[in-house]
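J.: attaching a predicted model along with its sequence, questions to come.
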Amino acid sequence: MPRNFLILIVFAFLSGCATYGNDIQTALDYTQAGEPSKAADAFKKVIQPDSSDRILYYMELGVLKHLSGDYERSNQLLEQAERIYEELYTQSVSEALLVAMTNPTLADYKGQVFEDVYINYYKSLNYFFLASQASGRIARADLFDSALVEARRLDNKLTKLRSEQGSFDDAKEKEEETFTQILSLFEKFLGNYIDQEKLVFRENAYAHYLSGLLYEQQKEWDDARISYQKAAELYEKGYADQVGVGDDMIGQAWLDTIRMMQKAGGWGSSIKKLKWEKLDDDLRDKLRDYRNSDAELVILNHLDFIPQKRELDFVMYVEPSRKEMVLTPLLTGSAQQSQDKYAWFWMMYADKGIFDVVERYSNGGLDNVVRTIINKRVILGPAWDVVESLGIDSALKDGGVRVAVPYYPPIREISSSNSVSVNGSEYTLVKAESLARHAINEQVLNARTDLYMALARETLKNTLLVETSQSALGESNKLLEFGLKALTATTARADTRTWLTLPAEILVQRIPLEEGEYDLRLTNTFVKSGGLVSADKQVVLKKGDIHVWRHRSFPQLSAAKQQTLVKAAAEGQKESTGFSSWLK
């Protein structure tokens, strides 16, 4: 038993060396540099189609094929990702035990709820662009139908999700119940300042909006109206607040709803009512412009990358004299990284309520209150007999153990201005979606569970280590026991995997135009890496056309990263992630 346990520890340590982190950055840098083929090669060196990261393999490469214009291959990869997501929906008991004994990165990455939705989003776009490129009328119609099939599959997923999580209306009704208000008050007194109901991913207004665009392309006016209206109502009822979308997108969705009512006919009084209730003067002017236009230009601007999860380390130990367990965050890294880690710790874990302060004061005076500001202290007094009987006190003494959980740095402003110029006329892009907010919202909802699982995992590993080392080597081998605990500490890992080639935000602009030739320039002014990035395109619009320009915008790579990629290309390989970099 002791020998097998030590082998398991060493195996977990060696497995942990193949991380998702630093090598992935090279692939992202190639993507940012506009070289998706090299990015795909870099991803393939880090993630494999038969590994625990296999769903990421297909999702990441699926987006890269989309960016390179290979829409058919992109769909094949994303179809495989969707099948894997369905297969991994239920975790096996054996896998759960492996995670408990080692670290969560050894388990299959199952994907997040919003990621599953965006598999169908990209498949819809792929079919849309394949249809736009098709030469035959029948082939074109079949591909547009396939795009609509993906839109309906996406809608079915959202319907199922809404039935499980409730709608925004349900959340509002719950919020207004007297008991819920009282409960919320006490939660804040007890230190929980996060209203989790406002963060739950229960719908996707932007996905419905895209469905409306696909239906409109096929002249299915009523289906388009239903999708646009559903998007508009979702934006209004809570989705816009959830992802940080402003009123401009709400107005755009209502404008498109009204346009479809006009095309379908029979909505006279409703149109008049909605025009004055939902549209401002500028949008009413734009609605009139559509009546005089022959065609339409639609801009879908995918911006930058979704943020990367990071790892926050704690030292966990017990104070037998106080019968308390203490968690101390390790605020390592740059000044900004240290600040971000502390902000996450304070938001998610620190004791903040007045009841906590009184309890800390009662159990140790002002000194205990002050120390709580930078620690998380858990009183184990009533359960101390259980702590001793399980050997937890022995496992967590002598310097304690290391615990790791995932976290996100705060979302910082990506761009200060975004616009498209059409033959010299300037139009401002409107934020329609924030995948960055979805990612952080989901992590906030999972943060406490992540911590509890990490605490249990590391306590279990270290308790078994103490028991087996003492029974095999005797209680006098403290130095060897400490060395084994240090080795165990290196296996403490947070699961920081996520679909990284997704954009952070999606911006939209729709412009009614007459048929003719147009010179387009899309301009983004990024805050980070300072500067203005632009892309040009020429289009010829014919009567009845809806031309969609999907463009992915990135800030320019820093000089250091550019040099790294040049060096990697010259050497024919990326920088390797070795033992020392894994420990950082």
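T.: Yep, it's here.

J.: can we go C-alpha only for contacts and neighbour counts from here?
T.: Will do.

J.: so what does the lengthiest helix in the chain touch, helix or strand wise?
T.: Counting residues, the longest helix in the chain under DSSP state H turns out to be helix 435-473. When contacts are defined as 3 or more C-alpha pairs under 8 Å, 6 or more residues apart in numbering; DSSP states H and E, helix 435-473 packs onto helix 2-16, helix 93-101, helix 240-243, helix 335-348, helix 392-395, strand 401-407, helix 478-489.

J.: show me what secondary structure element comes after the first one.
T.: Right, helix 2-16. Next helix or strand after helix 2-16 toward the C-terminus (DSSP states H and E): helix 21-32.

J.: list of residues touching that next one?
T.: 36, 38-43, 46, 64, 500-501, 554-557, 561, 565, 574-577 (C-alpha atoms under 8 Å, 6 or more residues apart in numbering).

J.: apply 6 Å and report the result again.
T.: Residues outside helix 21-32 that contact it (C-alpha atoms under 6 Å, 6 or more residues apart in numbering) are Ala39, Ala42, Phe43, Phe554.

J.: can you check stretch 117-129 too?
T.: Tyr71, Asn75, Leu143, Phe144, Ala147, Glu150, Leu154.

J.: switch the cut-off to 7 Å
T.: His66, Tyr71, Asn75, Leu78, Glu82, Leu143, Phe144, Ser146, Ala147, Glu150, Ala151, Leu154 (C-alpha atoms under 7 Å, 6 or more residues apart in numbering).

J.: try this one side by side with the last:
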Amino acid sequence: MRIPTKIWFQYLSVGVLAFWLNSCGITYNDRSFEFQNEVYYRNFDKAAALIEDNKFLSKKRNRLLYLLEKGKVEHMNANYKESNQLLEEAYTLIENRITSNTGQVIAANLTNPMAAPYQGEDFEKVMIHYYMALNYFQLGMPNEALVEAKRINIKLQELNQKYKKNKNKYAEDAFAQILQGLLYEATGDINNAFIAYRNAEELYTENNSSYYGVHLPLQLQKDLVRTSKQLGFTQEYKKYLKQFNLSENDIHHSPAEAIIFWENGLGPAKDQTQITAVDGAFIAVDDANNSIFIPIPPGTNLGITSIAIPKYVQRESYYKSARLIYNDQQTSFELAEDFYPIARQTLNDRMLREAVNIALRLGAKKATSAGLGALAKQFLGEDAESLIKTGADIAGAATEKADTRNWQTLPATISYARVPLEQKNNTFIIEKYGISTDRDTITIPYKKGLQLVSYYDVGKATTNYVPPTYKIKQDTLPPPRVKKIIAKDSVSRFKLK
């Protein structure tokens, strides 16, 4: 039986509206809850399996997101080779410039940006190289690890160069310089280690000793003093002793040491907020009183004056601080990277650059509602035009949704501590303080030189968790891109005079 045109239009309007009203409140954080929950309880095998089975991540437009989430979980599960293969594919996908096909562009304009392929936030793109660096180091390939560490600030600079206006304020990463310094030390290159440490210290000094929520670490101060002394830079050695108010007794060096990175909590998740136009611009103020101003291009007839934009929501970590206890000594972990202020700043900068795209999306919805109204008038008369047009405007507002996709298995913070190793299996107690006080132990075998070790606290420590004994694995993974990158002088932000 043929459905009358009038009834068909009514079904269409009601159906579209009901579908989108039911689906628009779902964020990527909701869709990824199951595997995040397993990560929270350190069930990394199960988390990896759930990522594989996640229907949302299996969509082609979410390929990058799948690679990032799975690559990080495999890293935490000590599957370093598998992790690097996934992250290498993510890097290649980004370098090939992820593009949308015509259908995806239309869908994104008529519904919301989540219909287009996920391209990643700029700070997520550089964190790929951090985890690849750690993977290579654990695979016994410190030189390749160093190459990846250098790429962090190189990639930040490359990304910023392509923006003509509203460039990223987060254009350099102090922690990346610290990581470079540590890896240079691990390969015996004290001269370049000193330069990297000095580059990091300069970033802190230029920003009143605080960089994106992180204060100048005491360990960085000690590393600068120690390496300047090792190199015989007497002037710099005396300068830093005085500048940091340190004495020679504060500086220790052992032939065998370990850097233990403590990844704590889960990084910020994206939600959305609806904002309306005021005096030619969209203005939003979030819960932390951080404002964002998005100008409306002159002459733009939006029709719909409410837009949805993404916002980062900080997720509280179970633990607030931690320390290492060993051989009747103790040392506290120092904060090295805090992802919430970095994520928030990167997103704000991107929103300013995408003001025109936001206006175009709203304009497309307005044009669609006008077209449906004209079609209704042709078939059903003038009375139906207003009804259908209003319904389409309501549906357009209902589908106005922010892109809430983001790399959700990143930690909230990364802290680190430097400890000496004795000629035995070295056991360290990690004592964490938060809602409760909990302890874990970690064992690191003796090996001359500097080792890098990662330890994870996503949620509350579980009693049945046994952290791995860290070893420098002998597995080999063919190093991609090494020759191309080593040719670049990416080490020195400031050269030695």
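T.: Nice, I can see it. If you're wondering where the values come from, they're calculated on a predicted model, not measured in any experiment.

J.: coming back round to it: run the angle between the longest helix of the first structure and strand 401-407 for me.
T.: 160 degrees (axes from the mean of the first three to the mean of the last three C-alpha atoms, to 10 degrees).

J.: on the three-state scheme, Tyr416 of the second structure is what?
T.: Following DSSP: H, G, I helix; E, B strand; the rest coil, the label given to Tyr416 of the second structure is strand.

J.: so what does it match up with in the first structure?
T.: In the first structure, the residue equivalent to Tyr416 of the second structure is Val508, according to TM-score structural alignment.

J.: cool, and Gln272 of the second structure?
T.: Using TM-score structural alignment, Gln272 of the second structure lines up with Glu311 in the first structure.

J.: wait, what's in contact with that match?
T.: Contacts of Glu311 of the first structure by C-alpha under 7 Å, 6+ apart are Ala404, Val405, Pro406, Tyr407, Ala494, Thr496.

J.: can you rerun that using 6 Å?
T.: So Glu311 of the first structure contacts Val405, Pro406, Ala494 (C-alpha under 6 Å, 6+ apart).

J.: out of those, who's nearest Leu214 of the first structure?
T.: Using C-alpha to C-alpha, Pro406 is the member of those that sits closest to Leu214 of the first structure, with 37.3 Å.

J.: the closest one pairs with which position in the second structure?
T.: Under TM-score structural alignment, Pro406 of the first structure pairs with Pro310 in the second structure.

J.: ok, now Lys219 of the first structure?
T.: Using TM-score structural alignment, Lys219 of the first structure lines up with Gly188 in the second structure.

J.: does Thr525 of the first structure sit in a helix, a strand or a coil?
T.: strand.

J.: should've said Thr409 of the second structure
T.: Thr409 of the second structure ends up coil, using three-state DSSP.

J.: please report how far the residue nearest to the match of Pro406 of the first structure when sequence neighbours are not counted lies from Ala256 of the second structure.
T.: Residue nearest to Pro310 of the second structure in three dimensions, not counting chain neighbours: Gln272, with 4.3 Å by C-alpha to C-alpha, 6 or more residues apart in numbering. Separation of Gln272 of the second structure from Ala256 of the second structure (C-alpha to C-alpha, to the nearest Å) stands at 48 Å.

J.: ranges for the helices of the stretch 51-200 of the first structure?
T.: Here the stretch 51-200 of the first structure has its helices, by DSSP state H, counting those that start in this stretch, at 54-67, 71-87, 93-101, 113-133, 137-165, 168-176, 178-189.

J.: and Thr525 of the first structure, which of the ones you listed is closest to it?
T.: From these, taking C-alpha to C-alpha, the stretch that ends up closest is helix 54-67, at 21.1 Å.

J.: distance from that closest one to the second structure after superposition?
T.: Aligned to the second structure and superposed, helix 54-67 of the first structure gives a mean residue distance of 0.5 Å (mean C-alpha distance after the TM-score superposition for the first structure).

J.: specify, as a residue range, where that helix falls in the second structure.
T.: Going by TM-score structural alignment, helix 54-67 of the first structure sits over residues 63-76 in the second structure.

J.: show residues contacting the matching stretch.
T.: Contact with stretch 63-76 of the second structure is made by Leu57, Ser83, Leu86, Leu87, Ala90, as judged by C-alpha under 6 Å, 6+ apart.

J.: what's the answer for stretch 147-158 of the second structure, then?
T.: By C-alpha under 6 Å, 6+ apart, stretch 147-158 of the second structure touches Val126, His129, Ala133, Ala171, Glu172, Gln180.
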